[in-house]
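Asks: okay, sequence plus prediction incoming.
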Amino acid sequence: MSNSEDPNKPLSLHDPSSSPSHSQPLLSKPPFPSPIDEPPRSESDPTQYLQICYNHGPRSFKDISFLILFLLLVLCTFGFGIFAIFHRNSNYSSLSSFTYNYNSSSCVKDSLSSANWVLLNSSSSHFLKDLIWTLVVTFILSVPLCFGLLLLLKHYTKQIVYVALPFFIVVPIFLNVYWFVACTVSSACSDAFPLAYRILLLVFVFLIIGVIVWILVINWHRIELTVKIIGVASDALSKNLGLFVALPCLTFGLVIYYAPIVVFLVFATFNGDIVAKESSGKYTCVWKQDSWVPAYFALAILTMLWSATAMEETQVYVISGTVAQWYFSKEDEAPRKSIRSSLRNAFGPSSGTICLSGLLLCVVRMVRAAVDSARNEEASGIVNLVLRCCVNALLTAVDFLNKFTINFAAITGEAYCSSARMTYELLRRNLLSAVFVETISSRLLIGIVFVISAIYTIAVCAILKAVSNLGAYSYLVAALAWLLLILVLGFFVHVLDNVIEAIYVCYAVDRDKGEVCKQEVHEVYVHLPISRSQRQSLPSRTIGV
């Protein structure tokens, strides 16, 4: 079948014959061992490669077995949780009122029981009131702060970055000196924290600040490129502001999904019996859980961890699908219902792929946590060291393969394994690194967020000291406000990082086809470093404009 039969037909990922002859190849199955060593192919043979483009059409379900496994795990968690509610022992809450009866050789409940009531004093009430109001105001202000920061990064990226850079040093120095002086002046703090330890901590913090200065100096030549990358990503995110509605809704949905599981875990602890325990000739009444309760805890926790990583990958999928539709759209046409279609694909055809990616991410994090825990337990020996190195190498390989897999799956609708393979081939053919986009951008964004949150926290602390009677508790309230603001702004940075990576994959697709869908993106991303392993093997490619 020839392309001339239907000129309006979109390029298909699974239709090799639809690949235009002028496009650069992506994947191949050549008769030679390595495509690097092959002689150049004739442009008259486009059927040897698959053509990548955004798949707007209906997508088939992929990796369905992992979706079924995930649903079975969820059904078992909810099923046994409901059983735990109806099978609970109501005597658990009154364990203290049971005593051992020597006549019946069992634990019986006393006829008298007492209840203890804890009343909050007035100072605690003031503390809670001020804390709640501070957190509410912080959360409300965090929304315009995020949008304001996005607009500033879009229009004044260079100014924001260069103004924030000195604060990376000034704010830590100010906080370091302030706590030292405040602790020295306060008799309670100075008595609890001797001068020698205060000086040691002061010097240690200054050393950390020195490391920050050193990092900025050695990476100064990359600041300009980082500024441009952040500007391009901020522009793309500003064109898809609906993500700031969809993504928090997904997070809120995960919290709602967690709520019954937490309830099930609470009621699972109520499953058991009150039994007598003998110790040194004395009998006491203790609670003995049913044997299946620990297994249910493991099942529920595993379900929650897998659900969290799957939701994280879902957000990456939605961001990538939305950004890709914006990227491959014409300049004078805005994509319609891009977020809705990305959500439909994420919870529909690609749900199995997301479950598989979430499972791999969950396993990697659990294994890495176990390795870190073993490292902290003074485990020594050459065998231990070799095992840790092997595990770390395996985890690094999984991270390497998983880096842009979901981004690619969101664009094409491919299964996980084929997406991982095709993404690697796509980046390798175009001399792009599969593990490096521009890490300095993430660090700069984190630094900007830290500066903003630190300035806000200082202002909150000053206001609380002026209008409230919290005293030293004002520092605690300000610290909690800082934590809330850093979480919200950190979510913004996380979204912007995912946008940067999604644009990177879209740019690779453009580069592979020899096209330019977004000229401003090519002008920036073309300056990213190429893959060192292929710098000498492949000739440089030119991008047509």
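Replies: Yep, it's here.
Asks: all contacts plus neighbour counts: C-alpha atoms, from now on.
Replies: Noted.
Asks: which residue is nearest the middle of the chain?
Replies: The chain has Glu312 as the residue nearest its centroid, 5.8 Å off, counting by CA atoms, centre = their mean.
Asks: may I ask which helix or strand encompasses that residue?
Replies: Using DSSP states H and E, Glu312 sits within helix 293-327.
Asks: could you list the buried residues of the next helix or strand after that helix?
Replies: Using DSSP H and E, the helix or strand that follows helix 293-327 in sequence is helix 338-346. Residues of helix 338-346 classed as buried under the neighbour-count rule (16 or more other CA atoms under 10 Å) are Ser338, Ile339, Ser342, Leu343, Asn345, Ala346.
Asks: does anything pack onto the helix holding Glu312? Which helices or strands?
Replies: Using 3 or more CA pairs under 8 Å, 6 or more residues apart in numbering; DSSP states H and E, the elements in contact with helix 293-327 are helix 64-86, helix 223-238, helix 243-268, helix 338-346, helix 351-375, helix 405-412, helix 473-513.
Asks: highest mean neighbour count out of these?
Replies: Greatest average neighbour count among these goes to helix 405-412 (a mean of 27), per mean count of other CA atoms under 10 Å.
Asks: quick check: which helices or strands does that one pack against?
Replies: Under the contact rule (3+ CA pairs under 8 Å, 6+ apart), helix 405-412 is packed against helix 293-327, helix 338-346, helix 416-429, helix 473-513.
Asks: picking up where we left off before, nearest spatial neighbour of the residue nearest to the centre of the chain, skipping sequence neighbours?
Replies: Spatial nearest neighbour of Glu312, excluding adjacent residues (CA to CA, 6 or more residues apart in numbering): Gly358 at 7.6 Å.
Asks: comparison target below:
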Amino acid sequence: MDDSKENPALITTLHDSSASEPLLSKVPEPCRSEVEKEPDLSQHLQITYKHSPRPFRDLPFLIIFAFLVLCTFGFGIFSVFHRNSNYSNVSSYTYSASSDSCVRSSTSASWVTFNSPSSAPSPDFASWVSLKSLSSSNILRVLTWVLGITLILSLLICFLLLLLLKRYTKQVVYVCLPFFFAVLVFFNIFWFVACTVSSSCSDAFPLAYRTLVLGIVFLIIGVIVWIFVANWHRVNLTVNIIGVASDALSSNLVLLGVLPCLSIGLVAYYAPIIVFLVFARHNGKIVPKESSSGEYTCAWKQEGWVPAYFALASLIMLWSLTTMIEAKVYVISGTIAQWYFAKEEEDSAPRQSISTSLRNAFCSSSGTLCLSGLLTAIVRIVRRSDDSTGREDAPGTLNPVLPFGANPLLSSIEFLNKFAINFAAITGEAYCTSARMTYQLLKRNLLSAVFVEVVSTRLLGGIVFVISAVYAVATWGILKGATDLGVYSYFLALLAWGVLMLVLGFFIHVLDNVIDTIYICYAIDRDGGEVCKQDVHEVYVQLPISGNSGSSPGSRIITA
């Protein structure tokens, strides 16, 4: 029997579903940030930011992590109180044949050696030491000033760079790109001329080899220029994406202050573990040891549990590091998502968005972060093992397997893990659910994640490189003209360049995570046919659509 004749509603449903129209061609509904839209059970579940109190997720991994931390601190405290104070006095023990044990020697050879006339320094040596101490004191004073001024200026540079990227993104990128290649060309010519002028460098590095390296570097620069020219249409779109992300970050400036505090908290958490590792070495005893010649000497023998404790402490430190990294991504994603899904009439971010993200990260989603951090730690360990398999003398049976089978799998895990944390921060779902829903979300909308991942990171990295290089050259010029440090001015300028790169690299890392979060929020909007941020949609709607609906996001990022 034909069901359509008895069920007229079915005819209407089939007629409505047969109409094919673009996903965003409908008139967008107003964004509902506080009240979630009632899901349509006939289609996929409606995705939105979850404001209500969230249940705890992935609790078993949180329990395992907490148990290992307690074991680390418990055995660490035991190592402090159970230490052997004779650890540093092994040299003062000698073997006693009568008792077949090590006993403390009655003589103090070190005192005799110290006061012997032969050990007294010569006048020439003493004068050399005093001159070196004076020079070291001067360098240390200048180094303190350089680092202090660089740290202060780096904060100002980050703030100004954020404002420039928000208002004049295209101008900043178009100015920095030529400077980026100009700096590369300058340094390539500079080292060639400096090595040619220096007699020691020119003798150690012949002209033929210098010319070969010079040509190879110029060839690499040419390839980079060709890549930018060939992808110039992507550069224009990425400029707009960076501008949108800068606007979002400027509305949540507190992130730039909270995230370093999390790093400081991690260092404070590491401090007692490092102390425990130091005292763990003091757990043992002095025992006789027979040498190859048959004579007995005294040596330190650690207790059997000490190597296991070192392995446990190293594992928990790595797991804590990766978990804190994921927690930072979670806080950024949760804060930016609250800004994104807020009402259009609200110019600033919702109140207490940072505190809400921190509470969700370290309470309801702490197990999810522990699981994500564990996966990241495993990936790093496997990658390090993969690197070691490249050596011919590397032991193990995985040598023929890891280079070919591990890299695609690890890349897929890293990709899904990255966006799973973004999704978990928005919805509060468990890790596996977030990974699956993110995969389905990107696959349904056929969005090209490779575009957002690669181009924006390269552009921002180039901007940071140009600013740091200009600052390093200015620092070197000031040190060269105002001090008589000589060759040390190069090292101080290089150190200032590294410090500024580190601070700006942190800023770019935050901005990259903001771009990823807005990308996921846009995908959620696109999936539900809503527009929460009109200016974001005007930019992200230009993203290229992946033509292969059957390929996974992970495979697309691998091939890129």
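Replies: Yes, it's here. These numbers were taken from a predicted model, which means no experiment stands behind them.
Asks: tm score of chain vs chain?
Replies: Scored against TM-score structural alignment, normalised by the length of the first structure, the superposed chains reach a TM-score of 0.86; 500 aligned residues with a CA RMSD of 2.5 Å.
Asks: any idea how far the residue nearest to the centre of the first structure lies from Leu27 of the first structure?
Replies: Glu312 of the first structure sits 29 Å away from Leu27 of the first structure, going by CA to CA, to the nearest Å.
Asks: likewise for Thr396 of the first structure?
Replies: Distance of Thr396 of the first structure to Leu27 of the first structure, computed by CA to CA: 24 Å.
Asks: and what of Ser419 of the first structure?
Replies: Separation of Ser419 of the first structure from Leu27 of the first structure (CA to CA) stands at 11 Å.
Asks: who's more crowded, those two?
Replies: Ser419 (24 against 19; other CA atoms under 10 Å).
Asks: need the counterpart of the more buried one in the second structure.
Replies: In the second structure, Ser419 of the first structure lines up with Ser434, judged by TM-score structural alignment.
Asks: grab the nearest non-local neighbour of its match.
Replies: Ser434 of the second structure sits nearest to Ala420 (CA to CA, 6+ apart), 5.1 Å away.
Asks: what sits against that neighbour?
Replies: By CA atoms under 8 Å, 6 or more residues apart in numbering, the residues touching Ala420 of the second structure are Tyr431, Ser434, Ala435, Thr438.
Asks: neighbours around Gln534 of the first structure, how many?
Replies: By other CA under 10 Å, the residues close to Gln534 of the first structure number 16.
Asks: is it true that it touches Leu431?
Replies: Yes: Gln534 of the first structure is within contact range of Leu431, at 6.4 Å (criterion: CA atoms under 8 Å).
Asks: before we move on, the earlier item: equivalent range in the second structure for the helix holding Glu312 of the first structure?
Replies: Helix 293-327 of the first structure covers residues 306-340 of the second structure once aligned (TM-score structural alignment).
Asks: so where's the longest helix in the second structure?
Replies: Taking DSSP state H as the criterion, the second structure has its longest helix at helix 123-167.
Asks: tell me which other helices or strands that one touches.
Replies: Using 3+ CA pairs under 8 Å, 6+ apart, the elements in contact with helix 123-167 of the second structure are helix 232-250, helix 488-528.
Asks: where does the first one end up in the first structure?
Replies: Going back to what we said before, that points to helix 232-250 of the second structure. So helix 232-250 of the second structure is aligned with residues 220-238, judged by TM-score structural alignment.
Asks: do the same with stretch 469-485 of the second structure
Replies: Under TM-score structural alignment, the match for stretch 469-485 of the second structure is residues 454-470.
Asks: which ones are touching the equivalent of Phe507 of the second structure over in the first structure?
Replies: For Phe507 of the second structure, the aligned position in the first structure is Phe492, judged by TM-score structural alignment. Phe492 of the first structure is in contact with Cys146, counting by CA under 8 Å, 6+ apart.
Asks: same check on the one 4 residues further on?
Replies: Shown here is Leu496 of the first structure, whose contacts under the criterion CA under 8 Å, 6+ apart are Ala233, Ser234, Leu237.
Asks: of the residues you listed, which ones are shared with the second structure?
Replies: For the contacts of Leu496 of the first structure, the aligned pairs still in contact in the second structure (both residues aligned by TM-score structural alignment, their matches' CA atoms under 8 Å) are Ala233, Ser234, Leu237.
Asks: how big's the offset between the host helix or strand of Val464 of the second structure and the first structure?
Replies: Val464 of the second structure belongs to helix 449-482 when assigned by DSSP H and E. Mean deviation of helix 449-482 of the second structure relative to the first structure after superposition (mean CA distance after the TM-score superposition for the first structure): 1.5 Å.
Asks: cool, stretch 437-445 of the second structure as well?
Replies: Averaged out, stretch 437-445 of the second structure is 1.4 Å away (mean CA distance after the TM-score superposition for the first structure).
Asks: stretch 182-192 of the second structure now?
Replies: Looks like 1.3 Å for stretch 182-192 of the second structure (mean CA distance after the TM-score superposition for the first structure).
Asks: tell me the residues of the first structure aligned with that stretch.
Replies: Aligning stretch 182-192 of the second structure against the first structure (TM-score structural alignment) gives residues 170-180.
Asks: now do the residue nearest to the centre of the first structure against Val499 of the first structure, distance only.
Replies: If you measure Glu312 of the first structure against Val499 of the first structure using CA to CA, the figure is 14 Å.
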